[in-house]
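Asks: quick one: sequence and predicted model below, then my questions.
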Amino acid sequence: MEEIKSKLGKGGLVLAAMGILSAVLSIFNYNLRLLAWIDIWGNAIGWIIRILLILGGGALFFFYGSYNDE
């Protein structure tokens, strides 16, 4: 069970980092290749998806990232 929670925390950190990096790069009209689909639905929806990535990833990291049963 610890291993699953640890992986969820790391995955959340990756999601949040990708969301932040995508937000910063979109200011300069660039995007991560993996997240290029975000702007298909328009600029506003793209920003909503980026914010959800940051918040969702941050929540996963907050709840599962610092799991220590020692």
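Replies: Happy to help now that I have it.
Asks: only C-alpha atoms for contact and neighbour calcs from this point on.
Replies: Fine.
Asks: got the contact list for the spatially closest residue to residue 39 that is not a sequence neighbour?
Replies: Closest residue in space to residue 39, ignoring its immediate chain neighbours: residue 46 at 4.8 Å, by CA to CA, 6 or more residues apart in numbering. Under the criterion of CA atoms under 8 Å, 6 or more residues apart in numbering, the contact list for residue 46 reads 38, 39, 40.
Asks: presented hereafter is structure B, for comparison with structure A:
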Amino acid sequence: MEHIKSKLGKAGLVVAALGIMSIVLSIFNYNVRILAWIDSWGSTVGWALRILFVLLGGALFIFFGRTEEEA
């Protein structure tokens, strides 16, 4: 079970990092290739999805990122 929690924490970190990278790159009219579909629904929905990725990824990392030995 601890192995699954660790994987969820790492996945959350990756999702949050992709969201942050997408926010920074969108300022310069670039995007992460895997998230290129984000702006297909419009700019407002694209920004909402980016923020959602950062929040959900951060939450996953906070809740599942640390093992019991580290806490």
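Replies: Perfect, thanks for sending it. Quantities reported herein were computed from a predicted structural model and do not represent experimental measurements.
Asks: how about the strands in the second structure?
Replies: Read by DSSP state E, the second structure holds no strands at all.
Asks: kindly list the longest helix within it.
Replies: Assignment by DSSP state H gives helix 2-27 as the longest helix of the second structure.
Asks: who are the packing partners of that helix?
Replies: For helix 2-27 of the second structure, the packing partners by 3 or more CA pairs under 8 Å, 6 or more residues apart in numbering; DSSP states H and E come out as helix 43-64.
Asks: and the angle for the helix it packs on with helix 2-27?
Replies: Helix 43-64 of the second structure and helix 2-27 meet at an angle of 150 degrees, taking axes from the mean of the first three to the mean of the last three CA atoms, to 10 degrees as the criterion.
Asks: buried ones in helix 43-64 of the second structure?
Replies: Within helix 43-64 of the second structure, the residues that count as buried by 16 or more other CA atoms under 10 Å are 46-47, 49-51, 53-61, 64.
Asks: tell me the gap between it and the middle of its chain.
Replies: 5 Å (CA atoms, centre = their mean, to the nearest Å).
Asks: what range in the first structure does that helix sit on?
Replies: Per TM-score structural alignment, the counterpart of helix 43-64 of the second structure in the first structure is residues 43-64.
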